[in-house]
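**Q** Okay, here's the prediction I keep looking at, along with the sequence it came from:
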Amino acid sequence: MKLIMTNFADAPITPELIKAVIPAEIVRRLIIAVDADKTTTRLDMSVSPATKAAILAVFAAGGNVSLCTGRAYAPATHLVLPIFPESAIHVLAGGATLMTQSGERLWGREIPGKLVAELVAQTEKLGCNFGFGLGKKFYVASDRSQTFHKFLPGLFLDDVRDIPDLVTQQIPILVISELNSAMKVVLEQHKSELSWKLMLDFKDEEYVDITAAGVTKVTGLAQLAKLKNLPVSEIITVGDGLNDLEMIQAGFGIAMGNAVPELKQLAKLTIGHTDNDGLAEFLLALIEARRQLS
């Protein structure tokens, strides 16, 4: 059954609707994976009190909410992780890592540091910018950090020159901004080793998220599903953007009211706009539906 709803006010998400659309066994499991930007956050990148309260209510009811985001641990911590309890486990860096709330790496499929060092050198040569997550830190070229400060004000950015052994590290995700055609050629030369997605920032300028070959959000979701002892298809996945398409297809897909049309077409249900606390309303209705089914 597929319901497409485009207006929060016209189609309130109720427990009755939840029970009609989502199979009872999935409702009872109450395992949810949510995108960060514009799904968990509002459009202005803040998190509403209602969303925080609803996420905590899921845990109190015996369920689980995990982030499933392209962000590495440090930016995710700066943006949304503080609203989650200590027991939470998250799919980060576009599916390249599974990490605890406190930053412990449970699983990962990363890019070899030697290759990252080569790409970083190319970005500097070709006039691009870069940043990458490593553990609890996010590294940039200190003289070009303004790009990342613009989108993550207040995030502490470490200087890549402070990693003397970069070639020996494993890097979950590399972000290249101020992208140009020459850098795209370089990436194409490494297509057997890397996966990447072209994205648009808040000024509609291209940047690229780069992970190890074959890594998508579903890669990390599969590890979360294994940990929870259930198939990926029984994880409720909620997102809004093109980079959420795979996880919406793999899980029981839910689109935000502010989602791109392509995502709404694939989702089994479209809920409210993030600025209208669409995620919070959905989670609370889901909890009540579960209570009624118990």
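**A** Structure received. Residues are numbered from 1 along each chain as shown.
**Q** C-alpha only now, for contacts and for neighbours.
**A** Fine.
**Q** chain center to the longest helix that the chain contains: distance?
**A** The residue-count maximum for a helix in the chain (DSSP state H) belongs to helix 278-293. Put simply, helix 278-293 sits 22 Å off its chain's centre (C-alpha atoms, centre = their mean, to the nearest Å).
**Q** What is that helix packed up against?
**A** helix 15-21, helix 24-29, helix 49-60 (3 or more C-alpha pairs under 8 Å, 6 or more residues apart in numbering; DSSP states H and E).
**Q** Please repeat the previous calculation with a cut-off of 10 Å.
**A** helix 15-21, helix 24-29, helix 49-60, strand 252-255 (3 or more C-alpha pairs under 10 Å, 6 or more residues apart in numbering; DSSP states H and E).
**Q** In a markdown table: the ones you listed, plus mean neighbour count.
**A** Listed next are these as a markdown table, based on neighbours: other C-alpha atoms under 10 Å:
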| stretch | mean neighbour count |
| --- | --- |
| helix 15-21 | 16 |
| helix 24-29 | 17 |
| helix 49-60 | 18 |
| strand 252-255 | 28 |
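**Q** hold the first one in mind and look at this next one:
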Amino acid sequence: MKSSPFAGLLLVCDMDGTLVNSKNEVSPENIAALKRFVEGGGLFTVATGRTARGASLNLKGLPVNIPAIVINGSQIYDLKQNQILWHSFIEDDIDGLLSDLPLNFPQLGMEIFFEGGVSITRSNDWVEAHRLREIILPGTMEVNKIPKPWYKIVLSCDNRGLKEVQFYLAGKTTHCKTVFSEEKFLDLMNIETSKGNALQVLVHKLKLSDLKIIAVGDNLNDLEMIQIADIGVAVGNAHEILKKHATLCSAHHDEHAIYQVINWIEQNLSGERLMKRKRIQ
């Protein structure tokens, strides 16, 4: 009889800064551990700020066996069927606000995620790095030429500048919020949108409420997700606020963090021996 040590468990991993290392690769150690997890009866998926297409670039050979959460919780996407199962759009009319932003922050880069893909409206070094990482088409487009509805707006510059942008945007919209997905990337999206909310929708849609959920992340856009999970894990390079809210802290994303998480699951969850904020060895 086949052993199923991971049956009844759902593992949800952020990608950039968590599953994917600084070389934009998933390490062989992480891949092998995830295959062992799924072969042992576990369910695995990703929750990422990337589009489904952008996520797929790093998921080849990985045993994702339920739909993914993409665009920071704006979509639940079936990667096998290439189908959107659920989505959440920006409701506010923010065209004027986006057009005004470069006047106040000329260094700011801007990308708009919409149903047809991603369009760059203002480029800079951070936008270009992001474009190459996720294979976004080059060139820019005017804000008013990008078809709606929109999922999210990604703003990019140095961290200090983005904090000023975040302060500037506060209170200027009714149904939008900002959240850092990386140090140099600030996302503007529907106030109800988050990876955590999408995870709840996914669990409900697939009738997975009896499963124990382990969620792993590194930045503030992962906060709701690790709070909703039964076990929230912050990788070693995670934002300090995320670490404070996590149940566990794992290794740096360049040190096979997911491999360590799965080892910890194997050693501890069968006996339900959970220790708050324990460092994974």
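**A** Looks like it arrived, so ask away. Computed from a prediction, not measured in an experiment: that's the story for all the values here.
**Q** After superposition, what is the TM-score?
**A** Once superposed, the chains reach a TM-score of 0.76 (TM-score structural alignment, normalised by the length of the second structure), with 260 aligned residues with a C-alpha RMSD of 3.5 Å.
**Q** can you give me the strands in the stretch 101-250 of the first structure?
**A** 105-108, 111-112, 129-134, 137-140, 158-159, 170-171, 173-177, 194-200, 206-212, 236-239 (DSSP state E, counting those that start in this stretch).
**Q** Output those in a markdown table, with mean neighbour count and distance to Gly253 of the first structure appended to each entry.
**A** Formatted as a markdown table, these follow (neighbours: other C-alpha atoms under 10 Å; distance: least, C-alpha to C-alpha, whole Å):
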| stretch | mean neighbour count | distance to Gly253 of the first structure |
| --- | --- | --- |
| strand 105-108 | 16 | 24 |
| strand 111-112 | 20 | 29 |
| strand 129-134 | 23 | 28 |
| strand 137-140 | 20 | 30 |
| strand 158-159 | 17 | 36 |
| strand 170-171 | 24 | 29 |
| strand 173-177 | 24 | 25 |
| strand 194-200 | 17 | 21 |
| strand 206-212 | 22 | 23 |
| strand 236-239 | 28 | 5 |
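**Q** Can I get the ones you listed in TSV including distance to Gly220 of the first structure?
**A** As requested, those are exported to TSV (distance: least, C-alpha to C-alpha, whole Å):
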stretch	distance to Gly220 of the first structure
strand 105-108	8
strand 111-112	15
strand 129-134	16
strand 137-140	20
strand 158-159	26
strand 170-171	15
strand 173-177	13
strand 194-200	14
strand 206-212	12
strand 236-239	13
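**Q** Ok, which of those strands comes nearest Pro75 of the first structure?
**A** strand 137-140 (7.4 Å; C-alpha to C-alpha).
**Q** Now do the closest one: which range of the second structure does it align onto?
**A** Mapping strand 137-140 of the first structure onto the second structure (TM-score structural alignment) gives residues 117-120.
**Q** Now find how far off-centre that stretch is within its chain.
**A** Worked out by C-alpha atoms, centre = their mean, stretch 117-120 of the second structure lies 18 Å from the chain centre.
**Q** With stretch 227-238 of the first structure instead?
**A** With C-alpha atoms, centre = their mean as the basis, stretch 227-238 of the first structure stands 15 Å off its chain's centre.
**Q** what about it, start to end distance?
**A** Start and end residues of stretch 227-238 of the first structure are separated by 19 Å (C-alpha to C-alpha, to the nearest Å).
**Q** likewise stretch 211-222 of the second structure?
**A** Here the two ends of stretch 211-222 of the second structure are set 20 Å apart, with distance taken as C-alpha to C-alpha.
**Q** try stretch 160-177 of the first structure
**A** Calculated as C-alpha to C-alpha, the first-to-last residue distance of stretch 160-177 of the first structure is 16 Å.
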